[in-house]
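>>> Sequence and predicted structure are below.
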Amino acid sequence: MNTIQQQISQLAQECLHDDSLFIVEVQVSTNPKFRKVLVLVDGDNGVSIEVCSKISRELGGKIEEGEIIADSYTLEVSSPGVDFPLNSPRLYKKNVGRSLKLQLADGKESKGALLEADEQGILLNEEVKAAKGKKIELQERRLSYTDIQKAIVTVSFK
């Protein structure tokens, strides 16, 4: 038997009528007094509020029609914010050229520009402290997704 989250994820996928769109994450709260369904959608070229609204209306109808959630609930369809961790090769590919802050599986942190992303991992132009002084040097480093615990796009206001 599929969980509610899996069922909603499958229905949400059916509501994407453009191959450039993809589901980033589906969350369903377990609090029966305030049930909230959050569907994060993104696209290779971003996603507009209008597209999120269309998906929300269609998905809401499918949830009601299939009687997936018996109680009242709130449905929110949105795009992930800039602070949302990258969690799929597709999100990494979308953010090539941007700066990332990484929490690595070995507990260390890393920063740098994302140069490439494929199905196995990424190529990062990593910021490394020089041996002498406080100067920062750049060094290319290939990382597999298993090496990365968490990755967030960093925004510079310089």
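On my side now, so go ahead.

>>> For the rest of this, base every contact and every neighbour count on C-alpha atoms.
Fine.

>>> Give me the distance between stretch 20-28 and the centre of its chain.
Relative to its parent chain, stretch 20-28 has a centroid offset of 8 Å by CA atoms, centre = their mean, to the nearest Å.

>>> Could you do stretch 80-95 as well?
The gap between the average C-alpha position of stretch 80-95 and the chain average comes to 4 Å, counting by CA atoms, centre = their mean.

>>> what does stretch 45-65 give?
The offset between the C-alpha centroid of stretch 45-65 and the centroid of the whole chain comes to 17 Å, using CA atoms, centre = their mean.

>>> Could you do stretch 25-34 as well?
Taking the mean of its C-alpha atoms, stretch 25-34 sits 18 Å from the chain's own mean (CA atoms, centre = their mean).

>>> Other residues contacting it?
Surrounding stretch 25-34, the residues in contact under the criterion CA atoms under 8 Å, 6 or more residues apart in numbering are 4-5, 8-9, 35-41, 71-74.

>>> Can you pick out the most distant pair from the residues you listed?
Spatially, the most separated pair among the contacts of stretch 25-34 is 41 and 71, at 24.3 Å (CA to CA).

>>> Neighbour count for these two, which is higher?
Comparing residue 41 with residue 71 by neighbour count (other CA atoms under 10 Å), the higher total belongs to residue 41, at 24 against 10.

>>> Take this one as well and set it beside the first:
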Amino acid sequence: MQKERVKELLESALNENPSLFLIDFEINNNNQILVVIDGDKGVSVNDCIEVSRKIEHNLDRDEEDFSLEVTSAGVSTPLRLPRQFKKNVGRKLTVKTEKETIEGKLEEAGEETILLKWKAREPKPVGKGKVTVKKEAALSYNDIVEAKVMITF
């Protein structure tokens, strides 16, 4: 399977719907093509079908047998791209770095960093008991080991 040809078809399909973007793409040894997409406004089943058709209808099964799977990034899929963080501003995330794990609300997502805010209970500076403090952390995308949206019911 020619990976470059499939990639060209995939890029062409995504260019037709600019709100969609690629998360992952691979072709395994059995000519199984796996594509994972996301969208600024989410991904519908029809979006997956359209991308699938653009690829499948331009490849010749008589030349080479293949299977094709186009899926959307699921809720449990870690965020990877700044574009994914931007579409999740306002939601609660669990973000792991080399040093710590932070659960907080994603307040901002720029080109290089994100800003998380949360409240924590800490001992009072003087006396007994605890006090609620507002905390925040600006993290570089390079420092993020894993980030997931927290699902609340």
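Received, thanks. For clarity, every value in this text was computed on a predicted model and none was experimentally measured.

>>> What's the TM-score once they're superposed?
Between these two chains, after superposing, the TM-score reads 0.83 (TM-score structural alignment, normalised by the length of the second structure); 146 aligned residues with a CA RMSD of 2.3 Å.

>>> From the contacts of stretch 25-34 of the first structure, pick the one nearest residue 106 of the first structure.
Each of the contacts of stretch 25-34 of the first structure was checked against residue 106 of the first structure using CA to CA; the closest is residue 40, at 28.7 Å.

>>> Which stretches in the first structure count as strands?
Taking DSSP state E, the strands of the first structure run over residues 21-28, 35-43, 73-78, 99-104, 109-117, 121-129, 136-144, 148-154.

>>> For residue 24 of the first structure, see how far away the aligned residue in the first structure for residue 57 of the second structure is.
Under the alignment (TM-score structural alignment), residue 57 of the second structure maps onto residue 61 of the first structure. Between residue 61 of the first structure and residue 24 of the first structure the distance is 21 Å, computed by CA to CA, to the nearest Å.

>>> the more surrounded of these two?
Neighbour totals were compared for residue 61 of the first structure and residue 24, and residue 24 leads with 20 against 12 (other CA under 10 Å).

>>> which residues does that one contact?
By CA under 8 Å, 6+ apart, residue 24 of the first structure lies in contact with 39, 40, 41, 42, 80, 87, 88.

>>> Let me know how buried the second one is, in neighbour terms.
Translated: residue 40 of the first structure. With neighbours defined by other CA under 10 Å, the count for residue 40 of the first structure comes to 19.

>>> Give me the contacts around stretch 11-18 of the first structure.
Contacts to stretch 11-18 of the first structure, defined as CA under 8 Å, 6+ apart, come from residues 22, 23, 39, 55, 58, 59, 62, 63.

>>> possible to save those residues as a markdown table with distance to residue 138 of the first structure and neighbour count?
Compiled in a markdown table, those are given as follows (distance: CA to CA, whole Å; neighbours: other CA atoms under 10 Å):
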| residue | distance to residue 138 of the first structure | neighbour count |
| --- | --- | --- |
| 22 | 33 | 19 |
| 23 | 34 | 16 |
| 39 | 37 | 25 |
| 55 | 42 | 23 |
| 58 | 47 | 16 |
| 59 | 45 | 23 |
| 62 | 50 | 17 |
| 63 | 49 | 18 |
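
>>> Could you tell me how far residue 55 of the second structure is located from residue 107 of the second structure?
Note on residue 55 of the second structure: its distance to residue 107 of the second structure, by CA to CA, is 37 Å.

>>> cool, and residue 46 of the second structure?
For residue 46 of the second structure, the distance to residue 107 of the second structure under the criterion CA to CA works out to 31 Å.

>>> out of these two, which sits in the busier spot?
Under the neighbour definition other CA under 10 Å, residue 46 of the second structure and residue 107 were set side by side, and residue 107 has more, 18 against 9.

>>> What does that one correspond to in the first structure?
For residue 107 of the second structure, the equivalent position in the first structure is taken to be residue 115, counting by TM-score structural alignment.

>>> Likewise for residue 93 of the second structure?
In the first structure, the residue equivalent to residue 93 of the second structure is residue 100, according to TM-score structural alignment.

>>> shouldn't residue 141 of the first structure be in contact with residue 126?
Yes: using CA atoms under 8 Å as the test, residue 141 of the first structure is close enough to residue 126 to be in contact (6.4 Å).
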